[in-house]
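**Q** give the three-dimensional model of this entry:
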Amino acid sequence: MTVEEFEEFYAQTVARLTGQLYVMLGDLQEAQDVVQEAFAKGWIRRRQMDRDGHPEAWIRTVAWRMAVSRWRARRRTADAWRRGGTPSLHVEPPGPEHLLLVDALRELPAQQRRTLTLHYLCDLTVEQVAGETGLSAGTVKTHLSRGRAALAHHLRDSRIEEASDV
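**A** Reported below is the predicted structural model:
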């Protein structure tokens, strides 16, 4: 991958990858940090990324692994969800539906949340999710099924609470 190709790849994917990691991690600052670090590693290994043929998946996987390593080193997984980073770009504040969905996602186990994000937000097939996470296709399907059911339950409970507050 040439310098120009890498720059073009970066420009086309950095926002998408940051958004995907934000959904997986629940912390915008952490997502920005690990994606930038993954791109720095990718720059050094750009020939390997080019050979592998899936540079976006490579960056996403490296960023995810860095985030997991940080969590283990700090032993502050719960704190990562309580911390709220504010976007540096001007964006409209999230609507109530967005907040309900984010709260519901935070209730899921990390692996279910990651699996749902990769499948629905990153638009990866079950096989691609399995390849990226190291899980079997059956386990991915189980996480997707249980994650959808848990989300439906959390969102239904949130709507019931919201209706009772009115």
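
**Q** for the rest of this, base every contact and every neighbour count on C-alpha atoms.
**A** Will do.

**Q** list of residues touching stretch 133-151?
**A** The set of residues external to stretch 133-151 that reach it, using CA atoms under 8 Å, 6 or more residues apart in numbering, is 101, 104-105, 108, 111-113, 115-116, 126-127, 129-130.

**Q** so can I have CSV of those showing secondary structure and distance to residue 25?
**A** Rendered in CSV, the data for the contacts of stretch 133-151 read as follows (DSSP: H, G, I helix; E, B strand; the rest coil; distance: CA to CA, whole Å):
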residue, secondary structure, distance to residue 25
101, helix, 14
104, helix, 13
105, helix, 10
108, coil, 12
111, helix, 11
112, helix, 12
113, helix, 9
115, helix, 12
116, helix, 12
126, helix, 20
127, helix, 22
129, helix, 17
130, helix, 19
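
**Q** list the residues that contact the residue nearest to residue 101 when sequence neighbours are not counted.
**A** The shortest distance from residue 101 to any residue that is not its chain neighbour, by CA to CA, 6 or more residues apart in numbering, is 7.1 Å, and that residue is residue 155. Contacts were defined as CA under 8 Å, 6+ apart; by that measure residue 155 touches 100, 101, 104.

**Q** residue 60: neighbour count?
**A** If you count neighbours by other CA atoms under 10 Å, residue 60 ends up with 21.

**Q** chain center to stretch 144-151: distance?
**A** Taking the mean of its C-alpha atoms, stretch 144-151 sits 16 Å from the chain's own mean (CA atoms, centre = their mean, to the nearest Å).

**Q** list the buried ones in the biggest helix by length in the chain?
**A** Secondary structure of the chain per DSSP state H: the longest helix is helix 137-165. Residues of helix 137-165 classed as buried by neighbour count (16 or more other CA atoms under 10 Å): 137, 140, 141, 143, 144, 147, 148, 150, 151, 154, 155, 158.

**Q** following up with a second sequence; could you model it the same way so I can compare the two?
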Amino acid sequence: MKDARAGVRAPVPDAVPDAAARPDPDREREEAIAALFEVHHLPLVRLAVLLGADDAEDVVAEAFYQLYRRWRRLRSPEAAATYLRSVVVNLTRMRIRHLQVVRKHAAKNGDEPQHEASGEEHAVLRDDQKALVDAVRALPARQREALVLRFWLDLRESEIAAAMGITAGSVKVHVSRGMAALSRVLEERR
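**A** This is a model prediction of the structure:
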């Protein structure tokens, strides 16, 4: 009787690919973020300026840093642009709130600082847009955010809702009220 294993060869283990052949996740992440930076940096700076950030470059840099840190937690690389917009909106909102607190305390002490336009503001805004931008800045924060995301970035309601952390129905309300307020303000200026 022959041994059943005699004619069977032992399986050869798969060769372990060398380090150069294996994909490097850190390198892939850096290349993906660099590509996103090329495409989305300037529009995100504009978004931050239109939302009222006085340090738009810093806001966008912080958004890219947060994306870099959380890259592996993204549900897909396609979600990165949405994530960046959401971070820019939230950081701008937080910084505006912080500035409001600082200005309240400065006003109590009689040291109210004057707003000076940043370099980003001068680069983004032309004189013919100044009246509209001033009217947008006078809107409540949520209306301003919804209008900028809708009409400047041309996002759908679901994308705006994701960026702002609210429902699509709330987006409709904020856009409607913002448009009505802008119409009133711009009619008064005529």
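
**Q** TM-score of the superposition?
**A** Laid over one another, the chains give 0.79 as their TM-score (TM-score structural alignment, normalised by the length of structure 1), with 154 aligned residues with a CA RMSD of 2.7 Å.

**Q** distance to residue 29 of structure 1 added to the buried residues of helix 137-165 of structure 1, as CSV?
**A** Output for the buried residues of helix 137-165 of structure 1, formatted as CSV (distance: CA to CA, whole Å):
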residue, distance to residue 29 of structure 1
137, 31
140, 28
141, 30
143, 26
144, 27
147, 25
148, 27
150, 27
151, 25
154, 26
155, 26
158, 27
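
**Q** what about the nearest residue to residue 80 of structure 1 once chain neighbours are set aside, neighbour count?
**A** By the measure of CA to CA, 6+ apart, the closest residue to residue 80 of structure 1 outside its immediate chain neighbours is residue 27, 6.6 Å from it. Counted with other CA under 10 Å, the neighbours of residue 27 of structure 1 add up to 18.

**Q** next: the one 10 residues further on.
**A** Around residue 37 of structure 1 there are 16 other residues, counting by other CA under 10 Å.

**Q** return the residue of structure 2 aligned against it.
**A** Residue 37 of structure 1 maps onto residue 62 in structure 2 when the alignment is built from TM-score structural alignment.

**Q** pick out the residue nearest the middle of structure 2.
**A** When structure 2 is reduced to its mean C-alpha position, the nearest residue by CA atoms, centre = their mean turns out to be residue 85, at 2.1 Å.

**Q** name the helix or strand for the counterpart of that residue in structure 1, please.
**A** For residue 85 of structure 2, the aligned residue in structure 1 is residue 60 (criterion: TM-score structural alignment). Residue 60 of structure 1 is located in helix 55-74, with elements delineated by DSSP states H and E.

**Q** show me what that helix is packed against.
**A** Counting contacts by 3 or more CA pairs under 8 Å, 6 or more residues apart in numbering; DSSP states H and E, helix 55-74 of structure 1 is packed against helix 3-25, helix 28-44.

**Q** contacts only, for the residue nearest to the centre of structure 2.
**A** Shown in contact with residue 85 of structure 2 (CA under 8 Å, 6+ apart): 44, 163.

**Q** what does residue 32 of structure 2 align to in structure 1?
**A** Alignment of residue 32 of structure 2 against structure 1 is given by TM-score structural alignment, with residue 5 as its counterpart.

**Q** what about that match, how many residues nearby?
**A** For residue 5 of structure 1, the number of neighbouring residues by other CA under 10 Å comes to 11.

**Q** now for it: which residues touch it?
**A** Residues near residue 5 of structure 1 by CA under 8 Å, 6+ apart: none.

**Q** how about a cut-off of 10 Å?
**A** 11, 46 (CA atoms under 10 Å, 6 or more residues apart in numbering).

**Q** what's the separation between it and residue 127 of structure 1?
**A** Counting by CA to CA, to the nearest Å, the gap from residue 5 of structure 1 to residue 127 of structure 1 is 28 Å.

**Q** also residue 142 of structure 1?
**A** In this structure, residue 142 of structure 1 and residue 127 of structure 1 are separated by 13 Å, where distance is defined by CA to CA.

**Q** and the residue nearest to residue 101 of structure 1, what's its match in structure 2?
**A** Residue 155 of structure 1 maps onto residue 186 of structure 2 when the alignment is built from TM-score structural alignment.

**Q** doesn't residue 88 make contact with the match of residue 37 of structure 1?
**A** Yes: in terms of CA atoms under 10 Å, residue 62 of structure 2 counts as a neighbour of residue 88; the distance is 8.3 Å.

**Q** what sits in contact with each of the two?
**A** For the pair residue 62 of structure 2 and residue 88, residues contacting each of them under the criterion CA under 10 Å, 6+ apart are residue 56.
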